[in-house]
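**Q** Below is the structure, and that's it, no one-letter string:
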């Protein structure tokens, strides 16, 4: 069985559940589409197959975006943040990214009221 490259695995800081946050961004528009979770195997599959694979915390299984919905995500790039506890996955998104049918999961949740700070 293939494993995630140790040079990459050593840079990741996983939570107690072995997962790292994956922020998904549209490569063309730079819009944030969703947040999901990956373990080493999901990241290995994502890097080697060119389609994004996640770990579903609710179902306890791997899922490749678009296999059932047809709304696939094709990898354009993957970056690790400075702390190693988050990934930025830039994708070519086909169709909706959200299971609610919207382009972004942040469309379905709506805006929260927040005080807008002034720049100094």
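**A** In hand now; what should we look at? Just so you know, these numbers come straight off a predicted model, no measurement behind them.
**Q** hey, let's count contacts and neighbours off CA atoms from now on
**A** Fine.
**Q** And the residue minimising distance to the centre of the chain, how close does it get to residue 43?
**A** Compute the mean C-alpha point of the chain, and by CA atoms, centre = their mean the closest residue is residue 22, 3.4 Å away. According to CA to CA, to the nearest Å, residue 22 stands 9 Å off from residue 43.
**Q** Repeat that for residue 6.
**A** With distances taken as CA to CA, residue 6 is found 12 Å from residue 43.
**Q** Which one's more surrounded, these two?
**A** residue 43 (25 against 10; other CA atoms under 10 Å).
**Q** A strand includes that one, no?
**A** No: using DSSP: H, G, I helix; E, B strand; the rest coil, the secondary structure at residue 43 is helix, not a strand.
**Q** Does residue 98 touch residue 36 like I think?
**A** No: contact between residue 98 and residue 36 fails when scored by CA atoms under 8 Å: they sit 10.9 Å apart.
**Q** Correct me if wrong: residue 37 contacts residue 22.
**A** Yes: counting by CA under 8 Å, residue 37 touches residue 22, with 5.4 Å between them.
**Q** Spell out, range by range, the strands that occur in the chain.
**A** When secondary structure is read from DSSP state E, the chain shows strands at 20-26, 32-38, 53-56, 61-64, 73-80, 86-93.
**Q** next up, a second structure to put side by side with the first:
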């Protein structure tokens, strides 16, 4: 029996993009990177674990903020090179800016405009 992780088309750095999506609303909350270990840990724990490229280490989402992502489902796209995590975002905040989603700006009239409010000041989170 082959390992399910072998089906993933990892990039040259051994990573795959992972999109976290709210399992209830379908809203895209964030995008991060996963390596083989983080994807396996996510499946085992039932909580999102990513690979932090800037820190060069595993990042259990919510380890500092408490904003854990409980996994409902892990999906692999048709090209086997993108993961979608259906999650329950504990605390309702996925973004380090204190917002529900990292995708809180829209392009309007040639400028990026912030449309989502800060739910909690990041200074109170970290």
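**A** Now that the structure is in, tell me what you want to look at. Because the structure is a prediction, the values reported are computed rather than measured.
**Q** What does the superposition give as a TM-score?
**A** The TM-score (TM-score structural alignment, normalised by the length of the first structure) is 0.85; 108 aligned residues with a CA RMSD of 1.5 Å.
**Q** coming back round to it: the residue nearest to the centre of the first structure: what's it in contact with?
**A** Residue 22 of the first structure sits next to 35-38, 86-89 when contact means CA atoms under 8 Å, 6 or more residues apart in numbering.
**Q** Just name the closest of those residues to residue 113 of the first structure, please.
**A** Using CA to CA, residue 35 is the member of the contacts of residue 22 of the first structure that sits closest to residue 113 of the first structure, with 21.0 Å.
**Q** Now check the second structure for the residue matching the closest one.
**A** In the superposition onto the second structure, residue 35 of the first structure corresponds to residue 31 when matched by TM-score structural alignment.
**Q** how much space between the residue nearest to that match when sequence neighbours are not counted and residue 125 of the second structure?
**A** Closest residue in space to residue 31 of the second structure, ignoring its immediate chain neighbours: residue 19 at 4.4 Å, by CA to CA, 6 or more residues apart in numbering. According to CA to CA, residue 19 of the second structure stands 23 Å off from residue 125 of the second structure.
**Q** can you check residue 51 of the second structure too?
**A** 21 Å.
**Q** okay, those two: which has more neighbours?
**A** Taking other CA under 10 Å, residue 51 of the second structure and residue 125 do not tie; residue 51 has more neighbours (23 against 13).
**Q** dump the residue contacts of the counterpart of the more buried one in the first structure.
**A** Structural correspondence for residue 51 of the second structure with respect to the first structure (TM-score structural alignment): residue 55. In this structure, residue 55 of the first structure makes contact with 36-39, 42, 61-63, judged by CA under 8 Å, 6+ apart.
**Q** let's go with 6 Å and repeat that
**A** Under the criterion of CA atoms under 6 Å, 6 or more residues apart in numbering, the contact list for residue 55 of the first structure reads 37-38, 61-62.
**Q** Excluding chain neighbours, what is closest to the aligned residue in the first structure for residue 62 of the second structure?
**A** Superposed on the first structure with TM-score structural alignment, residue 62 of the second structure falls opposite residue 66. Distances taken as CA to CA, 6+ apart put residue 72 closest to residue 66 of the first structure, at 3.8 Å, once the chain neighbours are dropped.
**Q** In this structure the one you found contacts residue 64, no?
**A** No: Residue 72 of the first structure sits out of contact with residue 64 when judged by CA atoms under 6 Å, with a separation of 8.0 Å.
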